[in-house]
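In: Could you work out the structure for the sequence below:
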Amino acid sequence: MKLSLERLFSAPALEGTSPRGLQFSPDGSRLTFLSAGEQDGQADADDLDLWQFDLSTGEQSILVRASQFAKREFSFEEKARRERLRLSHEGITEYYWAPDKASILFPIAGNLYLLRLGDGNKPQALTDNSTYETDIRYSPDSGQIAFIRDRTLHVMPLPEPGKASAARRILPEATDELSYGLPEFIAQEEMHRYEGYWWSPSSRAIAFIRVDEKPVQVSERYEIEADTFSVFAQRYPYAGTPNADVALGVVNVETGELLWIDVSKRKDDYIARVHWLSDTQLLVYVQDRLQHELTYVLIDINFDNQHAKTTVIMQEHCDTWINLSNSFEALPDGRFVFGSERSGFHHLWLGNTDGDAIPVTEGDWQVTGLVGVKDDLVYFEALADGPYENHLYRVPVTGGMPERLSQTGATHTVTFRGDHIVDRYSAVGQPPGVRICDLTGKTVSVITEDVTAASHPFHDYESNIGPVEFGGLTAADGQSLPWRLLRPHTTSPESPCPVVVVVYGGPGVRRVNNEWLTPWHHYMTSQGYAVFQLDNRGSADRGRAFESPIYRHLGHVETQDQLLGVEYLRTLDDIDGDRIGVFGHSYGGYMTLMLLTKSPGTFRCGVSVAPVTDWRLYDTHYTERYLGLPSDNAQGFEASSVFPYTSALSDPLLLIHGMADDNVLFTHTTRLYKDLQDKGLMFDTMAYPGAKHGITGRATNIHRYRMMDEFFTRHLQDRNTSS
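Out: Okay, the predicted model is just below:
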């Protein structure tokens, strides 16, 4: 059966039930997860319900159905938080196990609910008010709950069944400019730090950040809907302008006593990570504004006399930039496993409070994540067996030869608890599957069915998956550039096919993996296109030397490498080298513009979605990481903008942007509109009212992809069409 655009965005989802939010219960006896109503043919396919899988019986059952709760309009703050977290589903989108395994806490429709296991699965409402509660955390002793309400931190004792419990504010009242316990915009958007407070191991204290946004520049941002528009006086830290002032504090939960801790003498440093090592010790990562330096600050806290001693135990320096790591686990003996790129690749290290560190993993390959530590073995994900597949490994905590536990032929992401691992895996021709394994990698239970099963939503469309090939090209500096090519079944030297280059190209992301792709890729091959992707220098998980060539000049090295990929495509006898298009979103939209304007005539056409057009309009932490400050690198900022090159645009261009985008502001595209209009250059465009950076919604996406489909058909399918 042939894929249609309507089917791409209809229920049930083509990748299958695709459970998310997978968590083992604290005792490891059950696996809980979130899945849309289509899991059992009930409710709304956009609403997530809470499910469980019993490891002893192998049975799945629903714990909480989202449809039993009335829906409620998201607050402005909640909409912004969902955008930061890239949440598109509704219903139950997050949940938390109590450490004592007796209950689960979850928010829905702005209120908190407690599900006690074994009482008939009837959730108890803990809050019922007009204010959203967010950032929920159980205390480690399971006796209390903390959350953010009205932009400040509250705690609530866990109530007895059927009884109410009152929340109390333990930090000062927030204002429009001051918040307590909330991560600042830059932390969420660019540092991947989504927490603004942290319970101590004994539940006695909470470390938190205070954010003062007064220094941040106020600018008006428009959100244009279909029949109205809103103007927001938003504090947005443009590159080179002041960030919010962020301070670290610790509060005694019982008494409310506050202890402020000065972790840096420089006011514009970032508080990047906060970890409790013990009940009286914190480890804080402090990053300088230009991100050349990462300082590990040990904080010894004496609660009796409200005093904190700070000690720098380690420091890293890099002439380009330091990527922050999310890999960290404190060990019972005071040591800790942490991630660092100090060797040139992201690896795991074993550190102590004296500042000593020894490598746990080593090699010219990248650790992509720490899974956990058990019985002196470190479980981690890595690209140790090649650049295309992420695998699970384990190694002694003191280092040694890693042992691969996952099966080749797919990409894996995992989590574990107790004696079991949950493995989420996929390949280009295999939609995501979930299975439970023991600690040796042996399959114990299968959670989702294989695509070969007749009941799988993609089963009838398997014929749309064309042949896939992986390879590498050599960049100008000798480094290998991984690529992936999907071909249609119909291509041959006698009838070569057009190709669409799908580009991202930006730092912090890798695209060339043996993993399930969005079904749109397979739709394109079913329409007779080849689809090509290449990870240029600057993209993630290939090591520091691979990333750093983009430093202080974006859009140059990346463009060179993508054009090398085009040269390669033109050597293939079953690819029509005169019918090549390009498509990208976000940084990929920026890359599309740079490719069309810096190498006119190379592509028949291009589609640019939500592009950055001028890096002076983007935020501090991301932009300055790669370009430095505008005052110190004015030439680099100008050369990295699209505007110096737009006069050369000669190929058909389709520009798409959401009119409520608060990440890459719609201003990027409206400025490009004006620039192209003033230069008399024609282009196609579509702007979507109310759409954020991700541009979600079934009807909107059908329209968007149909427009792209017709655009590519018009310019690529007819061999006689000239650009």
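
In: contacts and neighbour counts: CA atoms only from here.
Out: Will do.

In: Mind jotting down where the strands sit in the stretch 101-250 of the chain?
Out: Here the stretch 101-250 of the chain has its strands, by DSSP state E, counting those that start in this stretch, at 103-108, 111-116, 124-125, 133-138, 144-149, 152-157, 168-169, 178-180, 197-199, 205-212, 218-224, 229-235, 245-252.

In: Present those strands as CSV; the columns should include distance to Asp279.
Out: Shown next, in CSV, are these (distance: least, CA to CA, whole Å):
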stretch, distance to Asp279
strand 103-108, 24
strand 111-116, 27
strand 124-125, 31
strand 133-138, 16
strand 144-149, 17
strand 152-157, 19
strand 168-169, 22
strand 178-180, 21
strand 197-199, 9
strand 205-212, 8
strand 218-224, 40
strand 229-235, 36
strand 245-252, 12
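
In: this one as well, want them side by side:
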Amino acid sequence: MKKIFLSISVIAFVSAFAQEITLDKIYSGYYRGKGISGIASLKNGENYAVIEPTGIAKYSYKTSQKEGNIVDGNYQSYIFNDDESKILLLKDSEPIYRHSFLGKFDVKDLKSGKVLNLNNGNFVQEPTFSPDGTKVAFISDNNLFYQDLSSEKITQITTDGKKNSIINGLADWVYEEEFGHAKQYEWTKNSDAIVFVKSDETEVPEMYIPIYEKQLYPSEMRFKYPKAGEKNSVVSAHLYRLDSDKTIALNLSNFKNYYIPNVYKTAKSDEIVLITSERLQNASDVLKVNTKTGNIQKLFTETDEKWVDTDNVTLEFLDDNSFIWGSERDGNRHLYWYDQNGKLKKQITKGNWEVTDYYGFNPKTKEVLIQTTEKGSINKVVSKVNIENGKSTLLSNSEGNNSASFSGNYNYFIETSSTSTKPYTYVLKDGNGNIVKELQNNNEQLKKLQADNMVTKEFFTIPNEAGDQMNAWIMKPKNFDPNKKYPLFMFQYSGPGSQSVSNSWDAGNGLWFNHLVQQGYIVACVDGRGTGYKGTKYKKVTYLNLGKYEIEDQIAAAKWFGKQSYINKDRIGIFGWSFGGYMASLALTKGADVFKTGIAVAPVTNWRYYDSVYTERFLRTPQENAKGYDENSPTEFAKLLKGKFLLIHGTADDNVHFQNSMEFSEALIQNKKQFEFMAYPDKNHGIFGGNTRPQLYQKMTNFILENL
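Out: The predicted structure is shown next:
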């Protein structure tokens, strides 16, 4: 389960506005910000590419000036081959799940100008250049292929692919959702072999979802979905050699082999690395495959008493085939340096902070480029650290949320930064963090918001009953009167490793929260136990009891707010989406004496109904830990509901199934509880499309105004 970030869409042009932030303004696009799309360094390190309406444009780092288009035309994305003599261009796409999509691609030879329609112009998935740039591998109809770019010949590697049965080189639903990517194959560095994962989902129980729109009889969307404790795909790893046109199964019987989340190429020509784990997910093997012989060597095993974050892997091989690895083993996420045989050389980063992203390694300076929380858990900064002496240099602003896209030679980077009070800014910097030029700001967006009396967040901490200081923010009306008692509307997500209290621009719900504040509410958010960036002890205390400590902390926070002189303790509401909807459901049942009003959007209401990889990572299986599942399920506490409750769900939600809200509704009904329920026909977990979002947010606003 991943956090849902809510986007802003256009529905109409609004000609005249009052001096406040309104829903009409939000959804007209009046406040829409500007960005830079598809930033990627070119190999020379002196130029970068971006996606523009007229084509893939080329810019100079040194002058920041455009030097023309690499390719003319309107494309959704692009990928260069290693020497940048060819480019893969996405010209049309159809979404499938969160990451996967069907795409139509062109391959253009930038020297000759020749354009090839990949797979004869038919839809494919996950196309990838071979490192030598002579071929492109891709998936079609669950089978793996490659196409020779000179002869245009297409070679079919697998033949047993079948929908809802066998998948080759591509993740199934739960792998894609919880391990965070769709591609499950990799070329060797010398382009003579491909290692891929085959998923046999024949025995995985099938989920079916009715689709109603404009049909006399509803159709069905059917897909394999392993719920907690149920059968998962049987996965296996395979080696295909191009010279022999033969595929062999790799023998993983001596290693952890229930899941194979990741496939990587190394710095050597004939090697691939697999990361595998058992179902429990508290240990992962890092395995090196010799692609000439098929022999497998275990480099090491990453272990944790609770779980290993197999959805957040950092792994890069250096020129000598030593490698950088990310681990939480010392209580915070840090980087470690291993030799090519899996022997630990040293811990690279250390401290009471976390590495939150990894950008690369500069072999000239022996430095890793990373994003961290070293300036406080609500901030993310960019720095470089020498892997030999540990010297660290801050490259970005010291506050806010800062990320980087580095040039190929690490002499430059484009910094994307924001704070809770300043929207996104794009700045070109040199390798030492000195500003070269501001490329894009959103001052115009900010001026519009300030003219409409935007309020900003105040950050602070709140104690919980365990003695932790929980990060929090609060938004107060412009004319805030400390002697007046205000209704409080709390927002949270609360899922494992997530963060909702961040010193960053809120491009999701932030404008809506401003609208509510202007209606006389105080809005606040608290990151309780289970959330991220404050160390593994804080994050993993919820193990085997998902929901227990999270709701205790939201209740504690609400009680703390209720004791403040400016909060009406009898008018506290709570809102959340997905995991946050689960928490809002618990708040109106377990916390019914504290919360007067709640809105739960697309909530899990029984963890037995959610997917295996995510749920079992934190709870183990229902067969092993029935108590952990049932004692924190809102359906078990339906009889406690007291306040005004609005339940919202999309009927075509492939992630958190509509079944969750149906079961919770039935439990409330059988306990004679009154509540409001809104179903969005044929809408998925994001609940958007057409006028859906404006209608949804108007409905939630009306509910708050009427009931809080």
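
In: between the strands of the stretch 101-250 of the first structure, which one is nearest to Ile702 of the first structure?
Out: Evaluated over those, closeness to Ile702 of the first structure peaks at strand 218-224, with 20.3 Å, by CA to CA.

In: Tell me how far the residue lying farthest from the centre of the second structure lies from Gln564 of the second structure.
Out: What lies farthest from the middle of the second structure is Asn483; by CA atoms, centre = their mean that is 41.6 Å. Using CA to CA, to the nearest Å, Asn483 of the second structure is found at 10 Å from Gln564 of the second structure.

In: What of Asn282 of the second structure?
Out: Asn282 of the second structure sits 42 Å away from Gln564 of the second structure, going by CA to CA.

In: circling back: tell me the counterpart of the residue farthest from the centre of the second structure in the first structure.
Out: Counting by TM-score structural alignment, Asn483 of the second structure corresponds to Glu494 in the first structure.

In: Just tell me the aligned range of stretch 339-353 of the first structure in the second structure.
Out: Taken onto the second structure by TM-score structural alignment, stretch 339-353 of the first structure occupies residues 326-340 there.

In: Just the buried residues of the matching stretch, please?
Out: Under the neighbour-count criterion of 16 or more other CA atoms under 10 Å, stretch 326-340 of the second structure has 326-328, 331-340 buried.

In: now stretch 624-636 of the first structure
Out: By neighbour count with 16+ other CA under 10 Å, stretch 624-636 of the first structure contains the buried residues Glu624, Arg625, Tyr626, Leu627, Gly628, Leu629, Pro630, Gly636.

In: Just flag the most distant two among these.
Out: Of all pairs drawn from those, the one with the longest distance (CA to CA) is Arg625 and Gly636, at 12.9 Å.

In: out of Asn282 and Gln564 of the second structure, which sits in the busier spot?
Out: When Asn282 of the second structure and Gln564 are compared for neighbours, Asn282 comes out ahead with 18 against 12, by other CA atoms under 10 Å.

In: Leaving out the residues flanking it, which one is nearest to the equivalent of Glu201 of the second structure over in the first structure?
Out: Matched to the first structure by TM-score structural alignment, Glu201 of the second structure sits across from Glu213. Of all residues not flanking Glu213 of the first structure in the chain, Ala244 sits nearest, at 4.5 Å (CA to CA, 6 or more residues apart in numbering).

In: got the contact list for that neighbour?
Out: By CA atoms under 8 Å, 6 or more residues apart in numbering, Ala244 of the first structure lies in contact with Glu184, Val211, Asp212, Glu213, Lys214, Pro215, Val216, Pro237.

In: Report the buried members of these.
Out: The neighbour-count test (16+ other CA under 10 Å) marks Glu184, Val211, Asp212, Glu213, Val216, Pro237 as buried among these.

In: Would you mind telling me which of the strands of the stretch 101-250 of the first structure is nearest Val607 of the first structure?
Out: strand 218-224 (22.2 Å).

In: Does anything pack onto the closest one? Which helices or strands?
Out: Packing partners of strand 218-224 of the first structure (3 or more CA pairs under 8 Å, 6 or more residues apart in numbering; DSSP states H and E): strand 229-235.

In: mean shift between the strand it packs on and the second structure?
Out: Once fitted to the second structure, strand 229-235 of the first structure is off its aligned match by 2.5 Å on average (mean CA distance after the TM-score superposition for the first structure).

In: and the equivalent of Glu190 of the first structure over in the second structure, how many neighbours does it have?
Out: Matched across to the second structure, Glu190 of the first structure falls on Glu178, judged by TM-score structural alignment. Glu178 of the second structure: 19 surrounding residues under other CA under 10 Å.

In: follow-up on the earlier one: ok, the buried residues of stretch 624-636 of the first structure vs Tyr95 of the first structure, which is closest?
Out: For these, the closest approach to Tyr95 of the first structure (CA to CA) belongs to Arg625, at 33.5 Å.

In: For the nearest residue to the residue farthest from the centre of the second structure once chain neighbours are set aside, give me its contacts.
Out: Nearest non-adjacent residue to Asn483 of the second structure, counting by CA to CA, 6+ apart: Tyr566, 6.1 Å away. By CA under 8 Å, 6+ apart, the residues touching Tyr566 of the second structure are Asp481, Pro482, Asn483, Lys484, Lys485, Tyr486.
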